[in-house]
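Colleague: I would like to see how this sequence folds:
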Amino acid sequence: MQQPSLQSRLRRLRNACFFALVAAAVGDASGQADRVSDGSWTLAVLPDTQVYAESYPQHFDAQTNWIVDNQDSRNIRFVLHEGDVTNRNTAVQWDNAKRSLSILDGQVPYAVAPGNHDYGPGGNAADRDSHFNKPGYFGPESPYATQPNVGGFFQPGKTDNSFHTFEAGGKDWLVLALEFGPRDTVIDWANQVVSQHPDHLVMLLTHAYMYFDETIYDWDAKGPAQSWNPHAYGVASQPGETVNDGQDLWEKLVSKHKNFRITFNGHVLGDGAGYQSSKGDHGNVVHQMLANYQFKSQGGMGDMRLLEFRDDGETVVVRTYSPVLDRHDRAFDQEFTINLNELHSPLSPP
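Modeller: Sure thing, here's the model as predicted:
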């Protein structure tokens, strides 16, 4: 094997120093991810990977490889992808994404809710056409679509609206993975799915729901004051097209069912973080979370969310961890603990 040149060795040294400085600046370079308590199970959440699919596919690979490698030690039962899998909805970027996500195939079940950059020519969300729905990627008959945990899809021939079930911690869970700015007909279908699973606790996964001001998207009340609302995209202007944002989803879907517990989304820039808890129509508490890191160096340096569900059935520890840097982000809005059945005060610096 050829020995690396002096220039190559210096470049590696510079990269190592850079990553060490980044880790020290943004989190705790602990050397390994926090251990989980005995009896806990873990939910892994992948925020927007668009920059990885376009320019840094090794970071996407690092995330999914880490999940598989740590599946047993951390009892990882399910993986959610919050959308914007790609940046431009191109075949090359979907090839990268497929390679990274296929690492999970047959290992850890997962659900994907495509984002605005996954639709339309060049990822401009001008229509609802996406490579995601093609059989060669994540469409019908793909390994993604034929996972044993998949319960069904909204539309024949397309997989971008799906539901999934899994068991963890002695409880049955239902995941609704919905398109960017879900249509009214998609919400009607989702309501039927939840009603058919009254004994499952429910998670909503969709690309745009919460904003970084700790409230949910609300076009009727705030309009463009909240940037990147689904109502502002080209898909909303198509004849006969309907689009729903966070407030719409809350009123038409989430608040109506007593078994809803959590919502997840990415999409939003700013500080890329948001959280609130609210009571639904039946008095049940719903925890709503935004996480997005695409604006950070190299598209996020592998940051992802790890939720540890403790064996008491109520306590959930939310952490942010990067397998690329092997460090935790300990900021107040990146690591916190909630009780599934209790309202949580707004997140604030200590």
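
Colleague: Could you use CA atoms for every contact and neighbour count after this?
Modeller: Fine.

Colleague: where exactly do the helices run in the stretch 51-200 of the chain?
Modeller: 57-69, 91-101, 184-195 (DSSP state H, counting those that start in this stretch).

Colleague: okay, these in CSV with distance to Thr146 and mean neighbour count next?
Modeller: Formatted as CSV, those follow (distance: least, CA to CA, whole Å; neighbours: other CA atoms under 10 Å):
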stretch, distance to Thr146, mean neighbour count
helix 57-69, 19, 19
helix 91-101, 14, 19
helix 184-195, 18, 17
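
Colleague: Would you mind giving those as a markdown table with distance to Gln7 added?
Modeller: Formatted as a markdown table, the helices of the stretch 51-200 of the chain follow (distance: least, CA to CA, whole Å):
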| stretch | distance to Gln7 |
| --- | --- |
| helix 57-69 | 22 |
| helix 91-101 | 29 |
| helix 184-195 | 55 |
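
Colleague: Here is a second sequence; please produce its structure as well for comparison:
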Amino acid sequence: MSAAEPNRPDRRAVLQAAVAIPAAGAAASMLGAEPAHAQAATGSSAGPGSSPGSVIPASAGDRFDVSSPRFGLAVLPDTQYLFDADSADPEPLRATFRYLAAERASGNIAFLAHLGDVTEHGTEQEIKLAAHTFGVIHGKVPYSVLAGNHDIDGRTDDQRGDSAYLKSFGPRRFAGMPTFGGASPDGYNSFHVIKAGGRQWLILALDWRLSADGLRWAQGVLDTHSTLPAVLTTHDLAWADDQGVARLSDNGTRLWNGIVRGNDQIFLALGGHYWPPGRTVLTNDAGHDVHVHITNYQDRYYGGAGMIRHYGFDLARGVIDVETFAPWFLARDPARRTPLEAETIELTGPVDRFTLDIDFERRFSGFAPVVPPRPRPAEAVMPRDTVAYWRFDASGAVAAGRAGSPVETGAVIRDLSGRGNDLTASRLANSGPGALTWSDDHHRGQPAHASLRFDGGKNPARGALLTTSPQAPLNSEKFTAGYTLETFIRLPQPFEGDHAWMGILSWEGRSGDAGKTTGWSPDEPTCSLNLSPERFLQFVVYPHRQDADPTSWSHTVPVGRWMHIAVVNDGRRTVMYVDGSRIARNPTQPSTGIATLGKPFVIGGTQFNETFGQGFYGWIGDTRIVKRALKPEEFMTSAADRGRAS
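Modeller: Okay, the predicted model is just below:
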């Protein structure tokens, strides 16, 4: 502890035992030549190292989903009290490794990062026992290990030369891992590239003390992988006060100034060494957040008991959910846990369990801007049995206007399927030009990069409609073999006014005229997609065959962002999807076909007793109807999703 940091919690004194160190050349001759890819990654030799010793082969059940938007990064801080001379007990760490290996697939665990101080004294005996213990996870979950001040001579930097640590945890140990990218020439710094969430991520594992050469090497790795978001791991980064507010240590300040603040890629920096744990958010030179966390539980019961910090990345929600727990205690019978085991099994304080809100796309835009998908031609998104497809760009509109300009009453939107189901624009009473306008706004996965802005409302009724002609074949289509209705919508933010039960799309007519008697009212149409006062999507259909009205309900849908809606019927029942996710409230009631009455299909409203009381309020994009059930991978968003994950 330096005099510049007087308020830091006291640490146990650093103890260094004398270690007999074999010559680096002798170690290399015993272990064989350095794999070529470990040198090629950074253009330098990876330095001395050793094989992992006792290794358990990977099992067939450890499959990791690289494309899932949800994955985990496990962080393991100081384990030194578990490898403390003749007081060693590696069993907690073995339990942690068994847990991570078992959860590799179901928890989608991408990687494990150890933060240093693997052992208490860095003796050959302690190091060898720790290396053997890591064999439990080796080949099952990729991982990195870095040197803490208890693993080597704490008075030295990464130019210290050979050590017992380097023999067991040098680059040769990791060379066979598919994630391993390379190491600094001294062997004490390394990096991994992991594939998760449909993209690549950089993990930097840096020594307890970086030399000037080490800093240059790390910068070279970042320069070589300039488009990858990076997580920096090291041993001595920050310390925290009793309220859990982290502050950079002297070494952390050097790293911040030397490599973190100027490299926008680094969004998360993790360190151990000090306790209590804590966190803070710093602003880098690009004006972006860098989350700095200290994780260390060696002061807790049983030296931390192999406790891990789990970072649950959720790219769909734009968050990282963080939790801290001890798998060793988790595996025990709850009725037989001792009081200390029970209170240590999980930590739930504000520095141990929390959520980071990160707009990943925006945060990474400075070094890895997302290239939006290009518009896709109509012929690329019309699968077999497409009966109607409308889009609101120049390919779909007879005379598309510029963004913000009104869609003229009488304007025609072509049915690009060629089935003759063209739409014609009209306005409800009391509706001016602004009730329907052209827009360039669109869902990211939408084939056409255009939409229409509807400004509907009620009391008095206002809005706009797009309606098929009286002779359109869609008006009488029964869909007895199944159907898929798809559309893109966005609700305004703020969502102002009373728009309860506004319609998105529907067929005109009365369900009573179709001979349907079981529904809420004989005056409602035979098929409609609507929005409830709670902003639940409602799809209600009167089937062609059954006298029934099976209705699907979504959750509360968001405002201010685009969503894709799909209603799929396989000839037996109906299922609604929102953004490719199946909703819960889909009825099991039989439903075959749609009881259409030969009356027009409408986008932008729903009738009651053959009268439109209001129009839709928001944006509507590409809309498609297919005369069979489609799988989610066949939805209009699918090509864009595949491109983003590649």
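
Colleague: And the TM-score between these chains?
Modeller: The TM-score (TM-score structural alignment, normalised by the length of the first structure) is 0.73; 270 aligned residues with a CA RMSD of 1.8 Å.

Colleague: which one of the helices of the stretch 51-200 of the first structure lies closest to Arg327 of the first structure?
Modeller: For the helices of the stretch 51-200 of the first structure, the distance to Arg327 of the first structure is smallest for helix 57-69, at 12.8 Å, taking CA to CA.

Colleague: corresponding residues in the second structure for the closest one?
Modeller: Per the alignment by TM-score structural alignment, helix 57-69 of the first structure matches residues 90-102 in the second structure.

Colleague: on that earlier part again, out of the helices of the stretch 51-200 of the first structure, which is closest to Arg305 of the first structure?
Modeller: helix 57-69 (10.6 Å).

Colleague: Can you give the contact residues for that closest one?
Modeller: 44, 49, 52-53, 76, 96-97, 99-101, 103-104, 107-108, 301-302, 304, 322-324 (CA atoms under 8 Å, 6 or more residues apart in numbering).

Colleague: Recalculate using a threshold of 7 Å.
Modeller: 49, 52, 96, 100-101, 103-104, 107-108, 301-302, 323-324 (CA atoms under 7 Å, 6 or more residues apart in numbering).

Colleague: Same question for stretch 176-192 of the first structure.
Modeller: By CA under 7 Å, 6+ apart, stretch 176-192 of the first structure touches 111-116, 154, 160-164, 203-208, 230, 242-245, 253.

Colleague: So which of the residues you listed sit within strands?
Modeller: Here DSSP state E is the test, and the contacts of stretch 176-192 of the first structure give Ala111, Val112, Ser162, Phe163, His164, Met203, Leu204, Leu205, Thr206 as lying in strands.

Colleague: The fifth one contacts Phe153, correct?
Modeller: Read that as His164 of the first structure. No. Using CA atoms under 7 Å as the test, His164 of the first structure is too far from Phe153 to be in contact (9.4 Å).

Colleague: Now the longest helix seen in the first structure: buried residues?
Modeller: For the first structure, the helix that runs over the most residues, judged by DSSP state H, is helix 6-26. Buried residues in helix 6-26 of the first structure, counted by 16 or more other CA atoms under 10 Å: Val22, Ala23, Ala24.

Colleague: can you redo these as JSON lines with distance to Leu80 of the first structure?
Modeller: Output for these, formatted as JSON lines (distance: CA to CA, whole Å):
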{"residue": "Val22", "distance to Leu80 of the first structure": "26"}
{"residue": "Ala23", "distance to Leu80 of the first structure": "25"}
{"residue": "Ala24", "distance to Leu80 of the first structure": "28"}
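
Colleague: Quick check: the gap between the aligned partner of Ala113 of the first structure in the second structure and Phe325 of the second structure.
Modeller: Using TM-score structural alignment, the equivalent of Ala113 of the first structure in the second structure is Leu146. The gap separating Leu146 of the second structure from Phe325 of the second structure is 22 Å, by CA to CA, to the nearest Å.

Colleague: So which of these two has more stuff around it?
Modeller: Leu146 (26 against 22; other CA atoms under 10 Å).

Colleague: returning to that earlier point: whereabouts in the second structure does the longest helix of the first structure align?
Modeller: Using TM-score structural alignment, helix 6-26 of the first structure finds no match anywhere in the second structure.
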